[in-house]
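**Student:** After the sequence you'll find the predicted model.
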Amino acid sequence: MPLDAEQIEQAVETVEHDDHSFKRIFKQPKAAWAVAFACVVAFMGLGLVDPILPAIGKQLHATPAQVNLLFTSYMLVTGVMMLITGWLSSRIGPKRTLLLGLIIIVIFSALGGFSSTVGQLVGYRAGWGLGNALFISTALAVIVSVASGGTASAIILYEAALGLGMSVGPLLGGWLGAISWRGPFFGVAILMAIGFIGILVLLSDVEKPKQKSSILDPIKALGHRGLLSMGIMALLYNFGFFTLLAYSPYVLGLDEHGIGYVFFFWGVCLAITSIFVAPKLEVRFGTKKSMYVVLFLIALTLAVMGLGVHSQALLIACIIIIGAFLGINNTLVTTAVMEVSPVERSVASSAYSFVRFAGGSVAPWLAGKLAEWYNPETPFYVGAVAVILGMIVLFSGRHHMKEIS
């Protein structure tokens, strides 16, 4: 069942004041661990292909812009599907929605491993995005409903799964990709099949929401100026985020193992700051002020990457450092979205995710094209400008975000 903003706020307060919450995370029923394992693998999917992007382009004779359509198709379908996941889950139930998402990921990730052209791979990644949207949008509510120790422990478990998936994904992609670029796709299919079996066997039926949601609810929610501003800001922020994720592997000059290790440490920094640093900054300085500063630092780091695009050491350092900023911003934005909108959490999240993913889906492809049209540093400069514009959008909509500190 979806969490509302009040539950999220209470959970965060409990985490901040209860030192035993982190101990209780290890005392969970098997059903909670089954969902958490599947979450780890699902979150791996975002960064798993990073280390193999250059290899895919080389072996399938494709340009960076063409290969980056792997991200574009994935994000576009994920964003659009966010509009219907709540509608579907309220009708077939959370468990069936999870299982449907998992089996779709298994099928399309395996098909991706058998691809012979970039076009096929892009299409299969779109199918992967469909399954991922169904799974991720439902997983948090399911973990909360089955985990022990209350909502706070469940959220810690979910955040831990997210952080582990984001950090291990590139590392696993590098290891398997060094054998063959097809390896990561088959690896995800196998791991997700294990997750499917675990949830099927260990998770009991989860109660359906008492009220069925409408497909139009997320669209109507965007009529709230504060939520719309947050969505547009996140769309522009995604230009910076996916310029880093989808384009930087091409200019690093490293093999699959090297790229995997760089983004592993990137993911570790992201996970640590999202869980431990962001809540402290929010309490001390407020959500909006913290977001302004972090967005500026993200833009500054991207600009530095553009200036130092031919320095491998500088690029590696910037990628790892920016991971810390991204982790903080991701948590702050999630908190802000939960607080700013008067609609229930699931609807607000769907509306926001639709704007940021569907709208930002052009960013990976555009980064590759900008490098073709101009020079290697241009994508980083454009990403930096987009993040600054996102900061301006956030500032312009501040009067409609009085609920945010």
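**Tutor:** Received, thanks.

**Student:** For the rest of this, base every contact and every neighbour count on C-alpha atoms.
**Tutor:** Fine.

**Student:** mind checking the SS state of Gln28?
**Tutor:** Here Gln28 is recorded as coil under DSSP: H, G, I helix; E, B strand; the rest coil.

**Student:** Okay, one more to line up with it:
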Amino acid sequence: MSAHAPASASPWRQPAQVWAVAFACVVAFMGIGLVDPILPAIAGSLQATPVQTELLFTSYLVVTGLAMLVTSWISSRIGAKATLLTGLALIVVFALLCALSGSVDAIIGFRAGWGLGNALFISTALATIVGAAAGGSGAAIVLYEAALGLGIAIGPLLGGLLGEVSWRGPFFGVVVLMAIAFVAVAVLLRGPFERRVPVPFSAPFKALRIPALAVLAVVALFYNIGFFVLLAFSPFPLGFSAMGIGLTFFGWGVALAITSVWVAPWLLRFWRRTTVMLVVLPLLAIDLVVAGILVASQLALVVCIIVGGLLLGIMNTVLTESVMESTDLPRSVASSSYSAVRFLGGAAAPPIAAALWHAFGPTVPYVFAGASVIVATAALAIGRRALSRVDEHESDAEEIGAAVLVGDAA
């Protein structure tokens, strides 16, 4: 998306405060996949069932989603820097508590606190970078996207490396990196880069009454089931070590980053947003069903995971960008409402997938995920008339960057 940035603006010549937030973004996005490689190890070491282990994602996503409803209200009152620091501090504390825990139930609870910190941080990070960056919003978005891609790709790899030592390793890794990020933001982030415009507490709740936003929230709810079955359930049937799972999802993260940053904007030059989604969603459903059919083959499952990453990257960007354009509401309000609903799908998917695996075998969870994505496709097709505004508005660089932020920070 560098095409959106002014030709003379270099995204790499930024003040120290921008680099501080960008580094924190890298670490935050690493946290998305950091836990993935150690799920089987946690289940074995703490004598937890797969369903219990998958609740590590559920508690995190439920709290993240619910907190998204109030983050815009909080940040509009205490300011961006205070919101960022509060989020980072919560992640440090709860990641440390996870690392020191002796039971899976304790980790599930502490992951909920981690989700609160993550919601505060990711809801504020892009606005902070755009407000403080030199060279305009286009250069800021390129820098942000680089941090995003780096974090999503490295997270599973680092999780695999540290997970080979102990399942506690990735949690301690997050503590150290987030503590460094906290100090960097506290020391370096300064200056008049933000405008506080108070947001009513009720705004995200009222936003869901708008038909276009409601349609997209339903689509996201069922789409996210497919996303998190692929991400959170796949480590179990893969049967790899922590390092093997980390390498697999490193490939997934690279694929997702490439398509979210470059392929999605390229497709939108030729197709409307709803058209892109109506093409990609059925392809994702097919990929999930094929993964279920070929689940006994490790190579085939790895290929399906990486192909899924390619499709998920496109969907994340286009779907969340559509949310940004669906109403006249501030973007923070629209994305908060939408994120709260879609995270419910992500929260429900991992334990349901594990329960289906236990009852019917490893194929059924992927078929369930594929069926959920088909429901998302049907909801989009039925509600397409309410989305005419989404297809008419052409985004600028900041809007596309905001879509990548909220879409890939899930």
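**Tutor:** Cool, got the structure. Everything quoted here is computed from the prediction, not taken from an experiment.

**Student:** So Arg342 of the second structure is in contact with Phe227, correct?
**Tutor:** No - using CA atoms under 8 Å, Arg342 of the second structure is not in contact with Phe227, being 10.7 Å away.

**Student:** More neighbours: which of these two?
**Tutor:** Phe227 (27 against 24; other CA atoms under 10 Å).

**Student:** any idea what that one aligns with in the first structure?
**Tutor:** Using TM-score structural alignment, the partner of Phe227 of the second structure in the first structure is Phe241.

**Student:** And for Gln47 of the second structure?
**Tutor:** So, by TM-score structural alignment, Gln47 of the second structure is matched to His61.

**Student:** what about its match, helix or strand, and which?
**Tutor:** Counting by DSSP states H and E, no helix or strand carries His61 of the first structure.

**Student:** Look at it and say how many residues are nearby.
**Tutor:** The burial count for His61 of the first structure: 13, using other CA under 10 Å.

**Student:** can you check Gly159 of the second structure too?
**Tutor:** 32.

**Student:** what's the closest non-adjacent residue to it?
**Tutor:** Leu34 (4.5 Å; CA to CA, 6 or more residues apart in numbering).

**Student:** close enough to count as contact, that neighbour and Pro156?
**Tutor:** Yes - contact criterion CA under 8 Å: Leu34 of the second structure and Pro156 qualify, at 4.8 Å.

**Student:** Name the residue in the two with the higher neighbour count.
**Tutor:** Pro156 (34 against 30).

**Student:** so Ala139 of the second structure touches Ala9, yeah?
**Tutor:** Yes - in this structure, Ala139 of the second structure is within contact of Ala9 by CA under 8 Å, at 6.1 Å.

**Student:** who touches the equivalent of Gly397 of the first structure over in the second structure in this structure?
**Tutor:** Using TM-score structural alignment, the equivalent of Gly397 of the first structure in the second structure is Gly383. Contacts for Gly383 of the second structure (CA atoms under 8 Å, 6 or more residues apart in numbering) come out as 212, 215.

**Student:** Check the gap between Gly383 of the second structure and Val373 of the second structure for me.
**Tutor:** 15 Å (CA to CA, to the nearest Å).

**Student:** picking that back up, what is the helix or strand hosting the match of Phe227 of the second structure packed up against?
**Tutor:** Counting by DSSP H and E, the element that carries Phe241 of the first structure is helix 225-252. Other elements packing on helix 225-252 of the first structure under the criterion 3 or more CA pairs under 8 Å, 6 or more residues apart in numbering; DSSP states H and E are helix 53-59, helix 287-307, helix 312-340, helix 345-353, helix 359-360, helix 362-373, helix 378-396.

**Student:** ok, and the closest non-adjacent residue to Leu191 of the first structure?
**Tutor:** Nearest one to Leu191 of the first structure, counting by CA to CA, 6+ apart, is Val41 at 6.8 Å.

**Student:** my bad, Pro198 of the second structure
**Tutor:** Ser76 is the one closest to Pro198 of the second structure (CA to CA, 6+ apart), at 4.9 Å.

**Student:** What is the neighbour count of the equivalent of the one you found over in the first structure?
**Tutor:** Matched across to the first structure, Ser76 of the second structure falls on Ser90, judged by TM-score structural alignment. Using other CA under 10 Å, Ser90 of the first structure has 20 neighbouring residues.

**Student:** Next: Ser101 of the second structure.
**Tutor:** So Ser101 of the second structure, with other CA under 10 Å, has 16 neighbours.

**Student:** still on that earlier bit, average distance between the helix holding Phe241 of the first structure and the second structure?
**Tutor:** When the second structure is superposed, helix 225-252 of the first structure averages 0.6 Å from its matched positions, counting by mean CA distance after the TM-score superposition for the first structure.

**Student:** the inter-axis angle of that helix versus helix 312-340?
**Tutor:** 160 degrees (axes from the mean of the first three to the mean of the last three CA atoms, to 10 degrees).

**Student:** so who does Ala379 of the second structure touch?
**Tutor:** 215, 218-219.

**Student:** For the aligned residue in the first structure for Ile141 of the second structure, what is the enclosing helix or strand?
**Tutor:** Superposed on the first structure with TM-score structural alignment, Ile141 of the second structure falls opposite Ile155. Assigning secondary structure by DSSP H and E places Ile155 of the first structure in helix 150-179.

**Student:** which outside residues touch the helix or strand just after that helix?
**Tutor:** Per DSSP H and E, the first helix or strand lying C-terminal to helix 150-179 of the first structure is helix 183-202. Residues external to helix 183-202 of the first structure that are found in contact with it (CA under 8 Å, 6+ apart): 30-31, 34-35, 37-38, 41-42, 45, 48-49, 99, 102-103, 105-107, 109-110, 112-113, 172-173, 176-177.

**Student:** Name the residues of helix 183-202 of the first structure that are buried.
**Tutor:** 183-189, 191-196, 198-200, 202 (16 or more other CA atoms under 10 Å).

**Student:** what's the average distance of it to the second structure?
**Tutor:** Looks like 0.3 Å for helix 183-202 of the first structure (mean CA distance after the TM-score superposition for the first structure).

**Student:** what range in the second structure matches that helix?
**Tutor:** Residue span in the second structure matched to helix 183-202 of the first structure, by TM-score structural alignment: 169-188.

**Student:** so how far is that stretch off the chain centroid?
**Tutor:** Relative to its chain's centre, stretch 169-188 of the second structure lies at 19 Å (CA atoms, centre = their mean, to the nearest Å).

**Student:** swap in stretch 292-312 of the second structure?
**Tutor:** 20 Å.

**Student:** Check stretch 265-278 of the first structure too.
**Tutor:** The answer for stretch 265-278 of the first structure is 13 Å, by CA atoms, centre = their mean.

**Student:** buried residues in that stretch?
**Tutor:** 265-275, 277-278.

**Student:** Fine by me, thanks again.
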